[in-house]
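Enquirer: take this sequence and fold it.
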Amino acid sequence: MKIDKESLKKIAHLARLEIKPEEETTLLNSMDSVLSWMEQLNEIDTEGVEPLTHMMDEENNWRRDESTNALTREEALQNAPSKNTTYIMVPKVIE
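Expert: Below is the predicted model of the structure:
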């Protein structure tokens, strides 16, 4: 499939691109090479090939969402720079 200048201008308009006249030849050549590559891909026999959604067959190994107490209150307060007997003390940020 060949792309002419009118098709290029139409595609640029739809994509909201501004193409300078000196860029037209380069873009036409690039689009021609992409479309010829796509035509080559269309010639490949893909009969019996399952479509892929991902390149790998790996699956996520989900863990159960279980609530646990990893730290006791004393362990959590142990390294706090400012604390009382129950809570970690933080500076006031809202007046």
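Enquirer: switch to C-alpha atoms for all contacts and neighbour counts from now on
Expert: OK.
Enquirer: just give me the longest helix of this protein.
Expert: If you go by DSSP state H, the chain has its longest helix at helix 24-42.
Enquirer: centre of the chain to that one, how far?
Expert: Helix 24-42 sits 25 Å away from the centroid of its parent chain (Cα atoms, centre = their mean, to the nearest Å).
Enquirer: can you list contacts of that helix?
Expert: 1-5, 8 (Cα atoms under 8 Å, 6 or more residues apart in numbering).
Enquirer: which one of these sits in the busiest neighbourhood?
Expert: Of all the contacts of helix 24-42, Leu8 has the most neighbours under the rule other Cα atoms under 10 Å, reaching 16 neighbours.
Enquirer: ranges for the helices of the protein?
Expert: Per DSSP H, the chain carries helices over the ranges 5-14, 24-42, 73-78.
Enquirer: please give me the structure for this one as well, since I'd like to look at both together:
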Amino acid sequence: MAIDSQVVARVAHLARLRVDDDETGALSERLNEILGMVDQLQQADVSDVEPLAHPLEVSQPLRDDRVTEPDVRDKVLPIAPASEEGCFLVPRVIE
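Expert: Here you go, the predicted model:
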């Protein structure tokens, strides 16, 4: 499928983008080049390639899950605007 100036103008209108008439030709050429590159990639034989979650063989180091901050709930709960049974009450935001 080739993208022409009319398609670029229509998509720009739908996306609420301002594209001058003299720019639509250059944009359509560039988009057609990009689609050509995508077609080239689609033709690559990847039948023997295993899917990867990440292109590099790296692992994410995780820190120990431990409490590092002191428990100050008993100090701040009395000054909270609203609380109930040891919990902070917040206004409802979804009806």
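Enquirer: picking that back up, figure out which of the helices of the first structure is closest to Asn61 of the first structure.
Expert: helix 73-78 (29.7 Å; Cα to Cα).
Enquirer: give me the stretch of the second structure that the closest one matches.
Expert: Helix 73-78 of the first structure corresponds to no residues in the second structure, going by TM-score structural alignment.
Enquirer: export the helices of the first structure as CSV, with columns for distance to Met55 of the first structure.
Expert: Shown next, in CSV, are the helices of the first structure (distance: least, Cα to Cα, whole Å):
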stretch, distance to Met55 of the first structure
helix 5-14, 31
helix 24-42, 18
helix 73-78, 43
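Enquirer: tell me which of these sits nearest to Glu59 of the first structure.
Expert: Smallest distance to Glu59 of the first structure across the helices of the first structure (Cα to Cα): 29.0 Å, for helix 24-42.
Enquirer: mean shift between that closest one and the second structure?
Expert: For helix 24-42 of the first structure, the mean deviation from the second structure after alignment is 0.8 Å (mean Cα distance after the TM-score superposition for the first structure).
Enquirer: tilt between that helix and helix 5-14?
Expert: Interaxial angle, helix 24-42 of the first structure versus helix 5-14 (axes from the mean of the first three to the mean of the last three Cα atoms, to 10 degrees): 90 degrees.
Enquirer: what comes up buried for helix 24-42 of the first structure?
Expert: 28, 31-32 (16 or more other Cα atoms under 10 Å).
Enquirer: and Ser5 of the second structure, what does it touch?
Expert: Contacts of Ser5 of the second structure (Cα under 8 Å, 6+ apart): 24-25, 27-28.
Enquirer: and of the contacts of helix 24-42 of the first structure, the nearest to Glu43 of the first structure?
Expert: Distances from Glu43 of the first structure to these, taken by Cα to Cα, are shortest for Met1, at 13.9 Å.
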